[in-house]
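Asks: Pasted the sequence and its predicted model underneath.
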Amino acid sequence: MAKKANDDGKDLLAGKLLGHYRLDRMLASGGMARIYRAEDTNLDRIVAVKVLMRELIEMDDTLTERFEREAKAVAALEHDNIIRVYDYRRHKDLYYIVMNYIEGKDLADELNDLRRRGKLMDVDRAFRILGPVASALDFAHAAGIIHRDVKPSNILLDKNDKAILTDFGLVLRQSVDQTLGTAFGTPRYISPEQALASEKSVPQSDIYSLAVIVYEILTGDLLFRADTPMQIALSHISEPPPRPRSVNPDIPEAVERELLKALEKEPLKRHRSATEFINSVKAAYAAVNTGKVTRPPSNVRTPVFNEAQEMKQGIQAALSSSQADATPRLEDNRPSTKIPAVPEPKASVITPSRRFPVPVMAGGAVAILAIVAVLAFSALNAANNNGVTGDPTAESNTPVTPQLVSGGVPLKLVYNSTALVILNENAADLDVSGLTLAKPGAEAGIPGTEIRQNMIPAGDCVSLVQVGRDFDARDWKCQGKDYDQVDVAGQSLFWRTPKAAQFEVRVNGTVIALCETTNREQNEECVFNLPG
């Protein structure tokens, strides 16, 4: 939330009752919602209520899904430095999220105040604030969630200077919600890859945004200045960042190196995690004070990539569209395919969709930005041998033959036009961490990592259900008392797409079977074997 409410401004919702939440006054207003201070009349506590702007819903029917996605994503993130979600509800034509109320200010207010007084934030204090923020980002990334709007106004500071990461309104779940990933973000803090195509964001995109904040804190200046948001976004894409020491000569050279590394145009060249970045900057400052280089602490709470090669593979899967997924052909309509064991990945692979949306920006310059940005970024990638290149719209139609071996563990899918159930009818629990279900040739899909503990208990099931649809998996032979359910946006229902007759079953990226899609209410079945 960037725009603060005026104390004397009138708001039609102030004083109103939404459910049992009485809205007091508006705290802030952003691109899609307003935040109010409110009273929980049931529990007699002060809360923050984020209300989706009613006038925007008619203009974009995906906003309610995106808003619900934010509520569910943040509710699942139990971290001391991430805003807590208490409730998500609809009151007549209003959708709202209830969160804990943080009494204090945000980091943007603090930096603006320091700038007006001609001062810089104390470095130790900056680390006390940003260290927990980095931990919160890594925690979200490990859960498959990318924030995509990391900026000072989304970092709240309570009375004890404790930092709270908030406003996940542009959150991208790496596995499920790719079709809703077209929101642009804040140009001043946006990463190059997100400026080109928002759904191409990777965890290192948030690290870039965090590095822009660190740049402002250490230099007291903005990374890029321009007259329009479009020009700022283009600067992130094509212009090298000004060296921090050219603005503030007191910044140590080692600190400058780490900061410029986090601001690299290519995500592969940035730090592996947000905590690694902050710890590297801290270590660089410590080296100046002690006269020797110290190793950054390695106790990152939730590293997204453990090895450089794993990070490279993950980001290439997100940014490179030149290598299309292979689509096999099976002779029978109900495949029961035996496959060889495929090594389990050490780190999750990011798989956004192939769509390449044009960012919507002010000034009617959408087409210009799209054309110039693509050319600029392509030129940068071509100039670097390690860059990630490729045609973002290219897809391969070349079929491959599945690898067949004896043995394996049978798995059954039962589905209709609104739900798909994965049944484990075996006597042992089934590890599905390497399983992915997706449209043919698409990078985006539903991975097994979306399932609780990446496991389906013996005799139990997991259901994938269209958002907003009532569903009882027990009607589909699910006997477990605590079966898991994954909500899927309507655009992501890969098993009912009219554009393809089949969808893919993959294990660790290898296509092992094809199942027929359906548009009917009657149940379809597909049986195949997983590696034993």
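Replies: Thanks, I have it. Numbering: from 1, shown residues only.
Asks: When you work out contacts or count neighbours from here on, use the C-alpha atoms and nothing else.
Replies: OK.
Asks: Tell me where the protein has helices.
Replies: 54-57, 63-75, 107-116, 123-142, 192-196, 203-219, 229-238, 244-247, 253-262, 274-290, 308-319, 366-382 (DSSP state H).
Asks: CSV please, covering the ones you listed and showing distance to residue 513.
Replies: Listed next are these as CSV, based on distance: least, Cα to Cα, whole Å:
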stretch, distance to residue 513
helix 54-57, 40
helix 63-75, 30
helix 107-116, 50
helix 123-142, 28
helix 192-196, 33
helix 203-219, 30
helix 229-238, 40
helix 244-247, 52
helix 253-262, 40
helix 274-290, 38
helix 308-319, 21
helix 366-382, 35
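Asks: Would you tell me which of those gets closest to residue 32?
Replies: Of all the helices of the chain, it is helix 54-57 that lies closest to residue 32, at 7.1 Å by Cα to Cα.
Asks: what comes up buried for that closest one?
Replies: Residues of helix 54-57 classed as buried by neighbour count (16 or more other Cα atoms under 10 Å): residue 57.
Asks: Can you tell me what sits against it?
Replies: 32, 63, 64, 93, 94 (Cα atoms under 8 Å, 6 or more residues apart in numbering).
Asks: Counting neighbours, which of these end up buried?
Replies: Buried among these by 16+ other Cα under 10 Å: 32, 63, 64.
Asks: got a list of what residue 145 touches?
Replies: With Cα under 8 Å, 6+ apart, residue 145 has these contacts: 73, 171, 172, 173, 174.
Asks: would CSV of these with distance to residue 219 and neighbour count be doable?
Replies: As requested, the contacts of residue 145 are exported to CSV (distance: Cα to Cα, whole Å; neighbours: other Cα atoms under 10 Å):
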residue, distance to residue 219, neighbour count
73, 34, 21
171, 29, 24
172, 30, 31
173, 33, 25
174, 33, 29
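Asks: Between those residues, which sits nearest residue 43?
Replies: Among these, residue 73 lies closest to residue 43 (Cα to Cα), at 24.1 Å.
Asks: Report the two of the contacts of residue 145 separated the most.
Replies: 73 and 174 (11.5 Å).
Asks: quick one on the thing from earlier: nearest to residue 506, out of the helices of the chain?
Replies: When the helices of the chain are compared by Cα to Cα, helix 308-319 sits nearest residue 506, at 14.8 Å.
Asks: Please work out the angle formed by the directions of that closest one and helix 203-219.
Replies: Orientation check (axes from the mean of the first three to the mean of the last three Cα atoms, to 10 degrees): helix 308-319 against helix 203-219 gives 100 degrees.
Asks: Mind listing what's buried along helix 308-319?
Replies: Under the neighbour-count criterion of 16+ other Cα under 10 Å, helix 308-319 has 310, 311, 312, 313, 314, 315, 316, 317, 318, 319 buried.
Asks: Check it against this one:
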Amino acid sequence: MTTQRRLEVGSEFGPYRLVRLIGRGGMGEVFEAYDTGKDRVVAIKVLPERLAEDPVYRERFRRESHAAARLKEPHVIPIHDYGEIDGHLFIDMRLVEGENLRAVLRENAPLEPAAAVELIRQVAAALDAAHGDDLVHRDIKPDNILTTPDGFAYLVDFGIAHSSTAEGLTADGSAIGSFHYMSPERFSSRVVTKAADIYALGCVLYECLTGARPFPADTDGEIMRAHMVEPPPRPSRLRPEIPTAMDTVIVKALAKDPAARYTGAGEFAAAAQEALRGKAAVPEVLPTQEATTGDDTGTSAEAVVPQGATAGRGPEPPDGGPRIRPPEPPKRTLRQAARRLAVPALIAAVILAAATVLVAWVASGRPADGTAVPDRAALNPDDVELVASAGLIGYKRANCVHREPDPATTALVSCDANDRTGAPTARLFRFRTLEGLRDYYRHFVIEAYGATNCPNDPPGDDGPLVVNGKPAGRDACLTSRADDPAAPEPVLAVADEDQLALGIYIWADPGDQPTRDYIASHHLYHFLPKEKTVDPDFFTAADRRVLDHLTGDYGSATCKHMDLPAGSAAEAAIHCATRGDPGPTFFGFPDHRSMSLGYQAGLGQVSGHACGGGGADDVWRKSTGPVGRFFCATDENATFGARPCLLAVHDEFRLMIDVCASAKDDPDGAVKSEADLLGWFRTNFG
């Protein structure tokens, strides 16, 4: 094979001059090019180097490109030529001036129902032509559908398709296609039929109608699980203007059993058109299997709710302003009455209807008594216990939603990232049995991702999870390319066998990998036993008195209740975490005497000293005068090593602050030394 060279705009590639890069993805690069031999402008798709080096794939590529070039259906992008140049596999196609459907949806989703169905009808015509020639596409997704300004659609990328009758030539059985649109059988069988294309086209129609993917999970393993066990969503739940007959169409197209789907893409498109006209027969309930298993709420907050929406605690203080505020007389403040909460995922479809009901309620002036009923997305007691067991401050009811557990699990929760605390997106599972946990972890984490060991672990697919110095399960470091193959997201999977729990944590930015590695190397993410868990939104009355003295980022969304140490004279303890912050713990005391005794005991036990030297402790001064005292000390910790710490007491508020600097190897910690810690304290509380 000829040694490959890097292709660049302006370079010569056989008879082609590469004019501009149109796009880049997991299956190669597409260039606008000028064919000097035939005097025409074309689109050239060049496949990745790894595929050209695989003799099995090279043969399949040649065979399937030849089959695709024979197709004459108008909605199949015409293929002029294909082959190999300088060690690169390529396809020469007609250059279409327009956008791929992914770009269209990014700007205009959801589409008008009639426009969405018409687009699917055109793609279905291309698929029926391919299926009639025993060619299965295997990668139907918005990226492979091109649309012109006048609404004409082309289906592209038949060059990686698969003949349904020829002998299979895949060397390693690797899957081709995006997990977001892959049918259930694709994850368990090498035999792929046209039913897989119909399933994928159903996923695309759902996304066009609603703006959301049918199973919008964040990790490859969770996407696989959703396609295999969760029931198809119903588009009318998100857009009431969509006829409920369309729900039936989507359910049939996305049936788990390939034999239960439409027999052809055109049949599917025709059923969608009939559903829009209101002519399709609508059963009183959807098919039993689809209607009674799993979460049928349809989508997640990623499509309909702004991400990162969390409860607030009022405006930020001015730069350099105090992070503790003076006491206020007891009253119901506007902040308390109108605290903003994130809209729970999966319920955006009811907002319009709720507004209509509100108008009627106000107009009548005579509201009826009733009982509040939780939304289907609301956490149930098992979910709350699971979130609490994860132990991270950033996961609250405001950003976590219930997902319907399958037979292997007792609880399944999805949590959006909490940017204020640095907590990443998470999927949390509680399993019924150890066998169930191990089976899911093996198939949907290790095998699906090609996972590897985390830093400080022995070489292998994963490593031991260590909690309190003892093995407690397994963990693995991996990356997810589910959203953007060019920007792999760092992922940490933690299988805590002691607690029968699995956590899959996904950081959105590839640059967060050092944070993932730090957390993994110290085994900071694991699950707590039930007796040590506390409802993540629970605060005692004494806790809230402490919160009422805090400003800035410290509030109910970034702090959690802590159980008091044995023998403590304090009446409240809350631990807080904000991104880049050292993470203080605040204690509230019932009287000045008990607080003073606690402060003096701490000063003597840890050999405290004035921060920076010069005595045993120092005066805590604010612009209005002295408010208390504080000292520094060194904490020896088996996990983090020796760290400087600071303890301060506020006389008037009967409040104690206990905080330690970040570990020296913490990539997110800005406070590492005693001088850093003193500067942080004076900036935020001085």
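Replies: Yes, it's here. Please read these numbers as outputs of a predicted model, since none were measured by experiment.
Asks: now, which of the contacts of helix 54-57 of the first structure sits nearest residue 114 of the first structure?
Replies: Among these, residue 32 lies closest to residue 114 of the first structure (Cα to Cα), at 29.0 Å.
Asks: Now check the second structure for the residue matching the closest one.
Replies: Counting by TM-score structural alignment, residue 32 of the first structure lines up with residue 27 in the second structure.
Asks: Check for me that residue 560 of the second structure belongs to a helix.
Replies: No: secondary structure of residue 560 of the second structure (DSSP: H, G, I helix; E, B strand; the rest coil): strand, not part of a helix.
Asks: Hmm, it is touching residue 572, no?
Replies: No: here residue 560 of the second structure does not reach residue 572: they are 11.1 Å apart, not a contact under Cα atoms under 8 Å.
Asks: So which bits of the helix or strand containing residue 518 of the second structure are buried?
Replies: Element membership of residue 518 of the second structure [criterion: DSSP states H and E] is helix 513-521. Neighbour-count burial for helix 513-521 of the second structure, counted by 16+ other Cα under 10 Å, picks out 513, 515, 516, 517, 518, 519, 520, 521.
Asks: so which of these comes closest to residue 430 of the second structure?
Replies: residue 520 (20.3 Å).
Asks: Looking at the first structure, name the residue matched to that closest one.
Replies: Aligning on TM-score structural alignment leaves residue 520 of the second structure without a counterpart in the first structure.
Asks: Residue 252 of the second structure versus residue 520 of the second structure, what's the distance?
Replies: Distance of residue 520 of the second structure to residue 252 of the second structure, given as Cα to Cα, to the nearest Å: 42 Å.
Asks: just residue 59 of the second structure next, same as before
Replies: The value you get for residue 59 of the second structure to residue 252 of the second structure, if Cα to Cα is used, is 35 Å.
Asks: Please identify which of those two sits among more neighbours.
Replies: Taking neighbours as other Cα atoms under 10 Å, residue 59 of the second structure and residue 252 compare with residue 252 leading, 23 against 14.
Asks: Enumerate every residue touching the more buried one.
Replies: So residue 252 of the second structure contacts 260, 261, 262 (Cα under 8 Å, 6+ apart).
Asks: From residue 241 of the first structure, how far off is the aligned partner of it in the first structure?
Replies: Matched by TM-score structural alignment, residue 252 of the second structure corresponds to residue 261 in the first structure. Here the criterion is Cα to Cα. By it, residue 261 of the first structure lies 11 Å from residue 241 of the first structure.
Asks: same question, residue 502 of the first structure
Replies: Per Cα to Cα, residue 502 of the first structure is found 47 Å from residue 241 of the first structure.
Asks: between the two, which one's more packed in?
Replies: Neighbours were counted for residue 502 of the first structure and for residue 241 using other Cα under 10 Å; residue 502 has more, 23 against 16.
Asks: Pretty sure the more buried one sits against residue 516.
Replies: Yes: the pair residue 502 of the first structure / residue 516 is scored as a contact, 4.2 Å apart, by Cα under 8 Å.
Asks: Could you give the number of residues near residue 37 of the second structure?
Replies: Per other Cα under 10 Å, the neighbour tally for residue 37 of the second structure reads 9.
Asks: What distance do you get for it to residue 401 of the second structure?
Replies: Separation of residue 37 of the second structure from residue 401 of the second structure (Cα to Cα): 59 Å.
Asks: Roughly how far does residue 513 of the second structure sit from residue 520 of the second structure?
Replies: From residue 513 of the second structure to residue 520 of the second structure the distance is 10 Å (Cα to Cα).
Asks: What's the match for residue 222 of the first structure in the second structure?
Replies: Per TM-score structural alignment, residue 222 of the first structure is aligned with residue 213.
Asks: nope, residue 245 of the first structure is what I meant
Replies: Checking with TM-score structural alignment, residue 245 of the first structure has residue 236 as its match.
Asks: and what of residue 164 of the first structure?
Replies: By TM-score structural alignment, residue 164 of the first structure lines up with residue 154.
Asks: Report the contact partners of the closest residue to that match other than its chain neighbours.
Replies: Distances taken as Cα to Cα, 6 or more residues apart in numbering put residue 75 closest to residue 154 of the second structure, at 4.5 Å, once the chain neighbours are dropped. Neighbour list for residue 75 of the second structure: 122, 123, 125, 126, 152, 153, 154, 155 [criterion: Cα under 8 Å, 6+ apart].
Asks: again, 10 Å this time
Replies: With Cα atoms under 10 Å, 6 or more residues apart in numbering as the criterion, the residues that contact residue 75 of the second structure are 122-127, 129, 145-146, 152-156.
Asks: wouldn't residue 139 of the first structure be in contact with residue 147 here?
Replies: No: using Cα atoms under 10 Å, residue 139 of the first structure makes no contact with residue 147, being 11.1 Å away.
Asks: Residue 430 of the first structure: which of the helices of the first structure is closest?
Replies: Closest of these to residue 430 of the first structure is helix 123-142, at 21.8 Å (criterion: Cα to Cα).
Asks: Can you check which part of the second structure the closest one sits on?
Replies: Using TM-score structural alignment, helix 123-142 of the first structure pairs with 113-132 in the second structure.
Asks: Check the mean deviation of the matching stretch from the first structure.
Replies: The superposed stretch 113-132 of the second structure is, by mean Cα distance after the TM-score superposition for the first structure, a mean 1.2 Å from where its aligned residues fall in the first structure.
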